[in-house]
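Enquirer: Here is a sequence together with a model predicted from it:
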Amino acid sequence: MQVVKNILIMLIIGWLALLLFMPKQELYYKLESELETQEVKINEGSIEEGLFSLTIREADVYAKGIKLATANKIDIFSLLFYTKIEVDFLEIDASLKTMAPTTIDSIVATHAVWNPLGIDIETEGPFGSAVGTMDVVDNYIRLDFNASQANAPFKDKLNEDEEGWYYETSL
């Protein structure tokens, strides 16, 4: 029993050391280089590294050289088996207002080992709130919106079923 206890303690210490000394900024730059192959570029104002997190401030997102959005703050928190990304105040370019709301107050995306094929998404904004999931195998997203009338500018992009308004697409 003592051997099992010592092995378990060593595994926990190793896991914590990996989390604390993980090169978070270098992993972010690797993500940026992978996105560049898809012609997506992120210009960040500043990057702050925490014990278990990475914070990106004033990030502009470009696709094929066209500015799509600006995020005030992006927090990435990871424990390896649980990852949470929070985006605070996302402002989408006005040219996309017929496809999406121009401002989103917050987006929270969560991925966990106990649901390896799905990413849970929650969002709030002037349109109300929405919750949904992304299937990472089929590249499929579904967001269920509340019954707010504020989402009228892009309501033609939403579908309705017995549960209410929803948006779904495959990437």
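Expert: Received the coordinates, thanks.
Enquirer: Only C-alpha atoms from now on, for both contacts and neighbour counts.
Expert: Fine.
Enquirer: in the lengthiest helix in the chain, what counts as buried?
Expert: Counting residues, the longest helix found in the chain (DSSP state H) is helix 2-21. Neighbour-count burial for helix 2-21, counted by 16 or more other Cα atoms under 10 Å, picks out Leu19.
Enquirer: What are the contacting residues of it?
Expert: If you take Cα atoms under 8 Å, 6 or more residues apart in numbering as the criterion, helix 2-21 is touched by Leu51, Phe52, Leu79, Leu80.
Enquirer: do that again at 10 Å, thanks
Expert: By Cα atoms under 10 Å, 6 or more residues apart in numbering, the residues outside helix 2-21 that reach it are Met22, Gly50, Leu51, Phe52, Ser53, Ser78, Leu79, Leu80.
Enquirer: Please flag which of those sit within helices.
Expert: Among the contacts of helix 2-21, no member lies in helices (by DSSP H).
Enquirer: Could you work out the most separated pair of those?
Expert: Largest separation among these by Cα to Cα: Gly50 and Leu80, giving 14.8 Å.
Enquirer: picking up where we left off before, separate out the buried members of the contacts of helix 2-21.
Expert: Using 16+ other Cα under 10 Å, the buried ones in those are Phe52, Ser53, Ser78.
Enquirer: In TSV, list the residues you listed along with distance to Ala152.
Expert: As requested, the buried ones among the contacts of helix 2-21 are exported to TSV (distance: Cα to Cα, whole Å):
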residue	distance to Ala152
Phe52	39
Ser53	36
Ser78	36
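Enquirer: and of the residues you listed, the nearest to Phe89?
Expert: Ser53 (18.7 Å).
Enquirer: try it against this one:
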Amino acid sequence: MVKKLYKFFGYSLVFILALMYFVPKVSLYYFLETKLDQFAVVISSEEVLDKGFTLKIKHADLYYKSIQSANIQESNIKLFVLYNAVDFQNITLSSAAKFFVPLHVKNINIKYTMFDPLYIKADVEGEFGKANVRFSIFDKTLHLKLLPSELMLKSYVNTLKNMSKNEKGEYIYDKTIKL
């Protein structure tokens, strides 16, 4: 009986891994791109590479309402059913944002797990400092906690005025998003 149970779980694991490996990730990416178009978001000039269990995207230009908003040097998409993650590295924001925040973002790590299904979480690091972001899927609220860098504290005081400061020196920003 135990041997049959091990066999069942073994075959199930092999099936799930094979399914994840052979799923057409590039086609799913382009399908997602068409869905983003509904929100006036366009990704162009990217190089899309299927790496087996992950999807790597290089040199992507991000446009919002036909205005170039960012250039993303590299991103990795990991879809593992129970744990999903998207990692972005070396992001340069549009020069229009230079009045609000520093333009270079070192990395963004976005995570969604079935063990905490009501939240999408992100860790962000850049010239502005370090930020933790939590988005509630249920009530569509965004909670941002920023530990600002010296550059942010010195040159972007007006941006920080839109946030509340806690006793740890972190800046908090909460917003309800209407989708």
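Expert: Perfect, I can see it now. All values derive from a computational prediction rather than experimental measurement.
Enquirer: Tell me which of the buried ones among the contacts of helix 2-21 of the first structure fall in strands.
Expert: The strands, defined by DSSP state E, take in Ser53, Ser78 from these.
Enquirer: Quick check: Ile43 of the second structure touching Lys65?
Expert: No - Ile43 of the second structure lies out of contact with Lys65 (Cα atoms under 10 Å); the separation is 11.3 Å.
Enquirer: what about those two, which has more around it?
Expert: More crowded of Ile43 of the second structure and Lys65, by other Cα atoms under 10 Å: Ile43, with 19 against 11.
Enquirer: Spatially nearest residue to the more buried one (excluding sequence neighbours)?
Expert: Distances taken as Cα to Cα, 6 or more residues apart in numbering put Leu62 closest to Ile43 of the second structure, at 4.7 Å, once the chain neighbours are dropped.
Enquirer: Return the distance of the helix or strand where the one you found lies from the chain's centre.
Expert: Element membership for Leu62 of the second structure, per DSSP states H and E: strand 54-64. Offset of strand 54-64 of the second structure from its chain centre (Cα atoms, centre = their mean, to the nearest Å): 12 Å.
Enquirer: Over to stretch 86-98 of the second structure?
Expert: 12 Å.
Enquirer: just to revisit the earlier point, so what's the gap between the longest helix of the first structure and the chain middle?
Expert: With Cα atoms, centre = their mean as the basis, the mean position of helix 2-21 of the first structure lies at 29 Å from the chain mean.
Enquirer: Average offset of it relative to the second structure?
Expert: By mean Cα distance after the TM-score superposition for the first structure, the fitted helix 2-21 of the first structure averages 1.2 Å away from its aligned residues in the second structure.
Enquirer: Let me see the ranges of the strands in the first structure.
Expert: 40-43, 46-49, 53-63, 66-78, 82-92, 103-112, 115-125, 128-135, 140-145, 159-161, 164-170.
Enquirer: Distance to Asn151 of the first structure added to those strands, as JSON lines?
Expert: Converted to JSON lines, the strands of the first structure look like this (distance: least, Cα to Cα, whole Å):
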{"stretch": "strand 40-43", "distance to Asn151 of the first structure": "27"}
{"stretch": "strand 46-49", "distance to Asn151 of the first structure": "32"}
{"stretch": "strand 53-63", "distance to Asn151 of the first structure": "23"}
{"stretch": "strand 66-78", "distance to Asn151 of the first structure": "19"}
{"stretch": "strand 82-92", "distance to Asn151 of the first structure": "15"}
{"stretch": "strand 103-112", "distance to Asn151 of the first structure": "11"}
{"stretch": "strand 115-125", "distance to Asn151 of the first structure": "9"}
{"stretch": "strand 128-135", "distance to Asn151 of the first structure": "7"}
{"stretch": "strand 140-145", "distance to Asn151 of the first structure": "9"}
{"stretch": "strand 159-161", "distance to Asn151 of the first structure": "12"}
{"stretch": "strand 164-170", "distance to Asn151 of the first structure": "10"}
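Enquirer: With Gly10 of the second structure as the reference, measure out to Lys3 of the second structure.
Expert: 10 Å (Cα to Cα, to the nearest Å).
Enquirer: let me fix that: His104 of the second structure
Expert: 45 Å.
Enquirer: In space, what's closest to the spatially most central residue of the second structure - neighbours in sequence excluded?
Expert: Nearest to the geometric centre of the second structure sits Ile110, at 3.7 Å (Cα atoms, centre = their mean). Nearest residue to Ile110 of the second structure, sequence neighbours excluded (Cα to Cα, 6+ apart): Ala122, at 4.2 Å.
Enquirer: Please apply the same query to Lys111 of the second structure.
Expert: Ala85 (4.5 Å).
Enquirer: Could you pull up the residues touching that neighbour?
Expert: By Cα under 10 Å, 6+ apart, the residues touching Ala85 of the second structure are 54, 76-79, 109-113, 120-122.
Enquirer: Cool, thanks, talk later.
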